[in-house]
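> Sequence and predicted structure are below.
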Amino acid sequence: MSERFTRYSKYIRYIHILLDTFLLNLSFLIAYNIKFDIGDPYLASNSDYLRLLAFFNIIWLLLLYVTKPYNKTRIESNLISGVFASSIVVVILHGLILSSFWVIFQTYFYSREQLILTYVFLTIFLLIWKVLFVSFLKYYRLKGYNGRNILIIGQGQLAEELMVFFGKHPELGYKVYNIDDISDDKNKKYSNYITDYSDRNEIHEIYCCLPQLHPEFVQSIITYGEESKVKIKLISDFRGFISKGVDLEYLDYIPVLNINKASIEDVKSRIVKRSFDIFFSLSVLFLGFPVYFIVGIITKLTSEGPMFYSQERVGRWGKPFKIYKFRSMYTDAECTGPKLSSDEDPRITPWGRFMRKTRLDEIPQFYNVLIGDMSVVGPRPERQHFINQIVKLAPHYKKLHSVKPGITSIGQIMYGYAENVEQMVKRLRYDILYLNNISVAFDMKLVILTLKVMVQGKGK
């Protein structure tokens, strides 16, 4: 095999597995000693917690085997958010499985505080380790190590954009070669030239920019890649009509790109996203209960009316459901019909104004998440009254009903509450963007941005 393929990148995943597993055990031991402080840092005399630690490791390694969080492309491994998010998904699933066994087998003698501390320390350690890893990897590649040679075949906007992308990201460690003189009358007989060129320059990846290249030429490049272990990537510009992900299907032997299948419909994605919703909602409701109790009491004491407020909204596939909030308006605020709130809305109570600024009024919606009406992250649900008006101006609004509505969204963070239908349409462009980027990693990023809005009191 050529020297170009004797690389050490394959060992990166094993480094992650070993170090992440070490951090899991370290976090467990630190939490154990903080909780019990009995001078037994290695659990030598506590068989119950030794068994629990063994169970921790078995579940952890099984999850690593099933989810494969370290199977990242070179570009993905260069992003802190992607690397860290993959590990956090494993942590969340680990916590869900452990909690399930804790309830099913009623092992209540284990300390909840110790378990929570274990996951807190593990999350902190993983964040620090992933930041250091990605930073070192970028520095290492900028110094010229662990490089890759790529060849871009073709011409036009796609080839130019690829050249610009790799030129803007030297930290990826790519050295770019380009062959653009592949006209239709030549490219059938250019395959030998390309393979010789690739061997001479020790090319690791070849990008073929379609559709200028002849199918026979592309097939010869694919065959070369299979024989020489060179990665072959076919690039075509579908951006004009793909809105929600693609799926490859066949009509007999004819390949067809199905552009109506959303990536969220992938079974694995749905399971992981739902698991994240349940775990995160339970954590928020359980850990913050004393605060929410005080918020509810203040809501009740500062104005006449109930503590909670419910309203019918439209959810996934147009199905109506009841959304719950802490009441932020005076009672009978909409006796004259549905209205959108504004900055100086007289219907909002003084305490309600504070809750809206900090988003505390949205907390009861985590109950909606638990029962499956909503997700933690997703387009905000609206009332049918306003949906009818929005659709007249922006018919593509109906695309939002393909996913569950959320407590927070890109539109809510970047734009805030809309005061009229025109602003709702402007906010729509952010929510449509979410349909193209659904993932737990992106959800976590939006949750962090929402926390920032809450702490700064920038909601409206």
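Happy to help now that I have it.
> from here on, contacts and neighbour counts on C-alpha atoms
OK.
> Run the chain-centre distance for stretch 406-414.
Computed by Cα atoms, centre = their mean, to the nearest Å, the chain-centroid distance of stretch 406-414 equals 14 Å.
> which residues touch it?
With Cα atoms under 8 Å, 6 or more residues apart in numbering as the test, stretch 406-414 has contacts from 362, 365-366, 374-381, 427-431, 434, 446-447, 449-450, 453.
> Return the members of these classed as buried.
362, 365-366, 374-381, 427-428, 430-431, 434, 446-447, 449-450, 453 (16 or more other Cα atoms under 10 Å).
> another one to put next to it:
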Amino acid sequence: MMFMVVMLLLAMYINGIPYGKDYWLLLFANLAIFSYLGESMQLYRVLRAGQFTLRIMLLFAVLSISFLLTVFMLFLMKEAETYSRLTLMSWYLLSLFSFIGWRLIYRKIKHQRYANGFGLRKVAIIGLTPSGLKLQEQINKHKEMGLKCIGFFDDRTEERLAEHSDQLIGKVQEAVEMAQRNEINKLYICLPLLAEKRIANIIHELGDSTVDVLLVPDFLLKNLMHANVSSVGNIDTISVFESPLSGIKEFYKRTFDILFSACALIGISPVLIGVALAIKLTSPGPILFRQDRYGLDGKRIGVYKFRSMKVMENKDVVVQATKGDSRITPVGAFIRRTSLDELPQFFNVLIGDMSVVGPRPHAVAHNEEYRKQVDYYMLRHKVRPGITGWAQINGWRGETDTLEKMEKRIEYDLEYIRNWSLWLDIKIIFLTFFKGFVNKNAY
């Protein structure tokens, strides 16, 4: 954030603005907003290798939104005339270019050092196993991590290791001794978890070294909902199925939901009135329809929608709408195809039953049907259901007339939950305007 301080001073100097308390207050306000958004959107989290572009996009988003909110705050407080618009714009552009420029320069210098063999950290892998081989592949693929794999250590004979035996450079004890002599920087243990006692002995011996020791489990990590190490008393635990939204993250998402849904309801109020009148004038029955769905933690909630059918099904058996469905009214066909029928769900967001972004809520009857057929189906209820979602903008919206379609929808829902960030929510909302409203599969 030092860049933002320096760039404000530079912008004021360029535009001939004297230094005063007004600009210092503005600086502190902007830094507070930037810090909040940076933490919310996980700007400084450790990204996976090969995601430098995502880091730049995140930085651009956080910086731009923080400046827009700062200007909006000045407008609401009627203080906008106190500040030079040219100085504010100069400050934003200088901060943006300095942030991005520094990251590009630093990345170039770091890569050049690694390419010349400077600063590389030596890595040894215990266990010539499938997980060990995949780890080596990723190390060799992503040179920007600055890791150099010196080889594998395994106690098995070359005959048992088959075609990969040429990569074996020693026994496990040799790796331990190298670590104790500080000849390596990182040591990955890629043994099957069934070898619990063997792993415990290795870790115990490595306690007499300063090497970084990392354990690579051999089970399917992709099935972990939120891999997080915590403890109960002095017992360590690894979460398998746990919502990523807890504590301050839950506060961030809920704050965003309230602000966005309140602004959205104000902005779309003419549309809401127009759709309500069209429904009332073209078919008998209520304007809104409240259907039971499963919400957070599998609890039942009532989800509001504009009525698009002649009937209002909310029973143990609900027949999904299909192409040419006779139950759908003429107005209903249009509002379903354009997702206008879902706009009242912003009220659900305000009262806390739903979120702006999340897995779409299914009818209770469909939940009971598919939870028995699709693995990990109910894990989608570890977060609040949403008006739009990752599955919807990727084309898995509308009728799920085959098990494969539902499986793909759940796959994207779980991917969203595993990778949640405020930046991802903003990205999904943005893409919804282009991909989420109109869909050929929505009847």
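Nice, thanks for sending it over. Bear in mind the structure is a predicted one, so any value in this text is a computation, not a measurement.
> Need the TM-score between these chains.
Remark: TM-score between the superposed chains equals 0.72 [TM-score structural alignment, normalised by the length of the second structure]; 414 aligned residues with a Cα RMSD of 4.8 Å.
> about what we covered before: so which of the contacts of stretch 406-414 of the first structure are in strands?
Under the assignment DSSP state E, the contacts of stretch 406-414 of the first structure contribute 375-377 to strands.
> quick one: which of the residues you listed is nearest R270 of the first structure?
Of all these, S375 has the smallest distance to R270 of the first structure: 11.0 Å, by Cα to Cα.
> Under the alignment, what does that closest one map to in the second structure?
Pairing criterion TM-score structural alignment: the partner of S375 of the first structure within the second structure is identified as S355.
> is it true that its match touches P361?
No - the criterion here is Cα atoms under 8 Å, and S355 of the second structure misses it with P361 at 10.6 Å.
> Overlap of the contact sets of those two?
If you check S355 of the second structure and P361 against Cα under 8 Å, 6+ apart, the residues they both contact are 385-386.
> Which residue in the second structure aligns with D361 of the first structure?
Superposed on the second structure with TM-score structural alignment, D361 of the first structure falls opposite D341.
> so who does that match touch?
By Cα under 8 Å, 6+ apart, D341 of the second structure lies in contact with 305-308, 332, 335.
> for the stretch 251-400 of the first structure, what spans make up the strands?
Using DSSP state E, counting those that start in this stretch, the strands of the stretch 251-400 of the first structure run over 254-258, 308-314, 320-326, 375-377.
> any idea which of these is most buried?
Burial of the strands of the stretch 251-400 of the first structure is given as mean neighbour count (mean count of other Cα atoms under 10 Å); strand 375-377 ranks first at a mean of 26.
> Mean deviation, it versus the second structure?
Taken over the aligned residues, the distance from strand 375-377 of the first structure to the second structure averages 1.6 Å (mean Cα distance after the TM-score superposition for the first structure).
> one step back: take the contacts of D341 of the second structure and map them onto the first structure. Which survive?
Counting by both residues aligned by TM-score structural alignment, their matches' Cα atoms under 8 Å, the first structure reproduces these contacts from the contacts of D341 of the second structure: 305-307, 332, 335.
> Export the contacts of D341 of the second structure as a markdown table, with columns for distance to T210 of the second structure.
Shown next, in a markdown table, are the contacts of D341 of the second structure (distance: Cα to Cα, whole Å):
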| residue | distance to T210 of the second structure |
| --- | --- |
| K305 | 60 |
| F306 | 63 |
| R307 | 65 |
| S308 | 66 |
| G332 | 67 |
| I335 | 63 |
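> With respect to K253 of the second structure, which of those residues is nearest?
Nearest to K253 of the second structure out of those is K305 (Cα to Cα; 22.9 Å).
> returning to what we had before: output the ones in strands among the contacts of stretch 406-414 of the first structure as TSV; include the columns distance to D181 of the first structure.
Converted to TSV, these look like this (distance: Cα to Cα, whole Å):
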residue	distance to D181 of the first structure
S375	50
V376	50
V377	47
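> K325 is in contact with F308 of the first structure, correct?
Yes - applying Cα under 8 Å as the test, F308 of the first structure and K325 come out as touching, 5.7 Å apart.
> in the stretch 51-200 of the second structure, which spans are helices?
Remark: helices assigned in the stretch 51-200 of the second structure by DSSP state H, counting those that start in this stretch are 52-76, 85-115, 130-141, 158-161, 172-180, 196-206.
> which of those is buried the deepest?
Highest mean neighbour count of the helices of the stretch 51-200 of the second structure: helix 172-180, a mean of 19 (counted as mean count of other Cα under 10 Å).
> any residues touching that one, and which ones?
With Cα under 8 Å, 6+ apart as the test, helix 172-180 of the second structure has contacts from 124, 126, 153-155, 184-185, 187, 202, 205-206, 208-211.
> filter those to the buried ones?
By neighbour count, with 16+ other Cα under 10 Å, those hold 124, 126, 153-154, 184-185, 187, 202, 206, 211 as buried.
> Go through the residues you listed and say which is closest to L8 of the second structure.
Within those, the smallest distance to L8 of the second structure is 41.2 Å, found for N185 (Cα to Cα).
> unless I'm mixing things up, that closest one is touching I125, no?
No - using Cα under 8 Å, N185 of the second structure makes no contact with I125, being 11.4 Å away.
> quick one on the thing from earlier: include distance to L76 of the second structure when you put the kept ones among the contacts of D341 of the second structure into a markdown table, please.
Shown next, in a markdown table, are those (distance: Cα to Cα, whole Å):
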| residue | distance to L76 of the second structure |
| --- | --- |
| K305 | 33 |
| F306 | 34 |
| R307 | 38 |
| G332 | 39 |
| I335 | 35 |
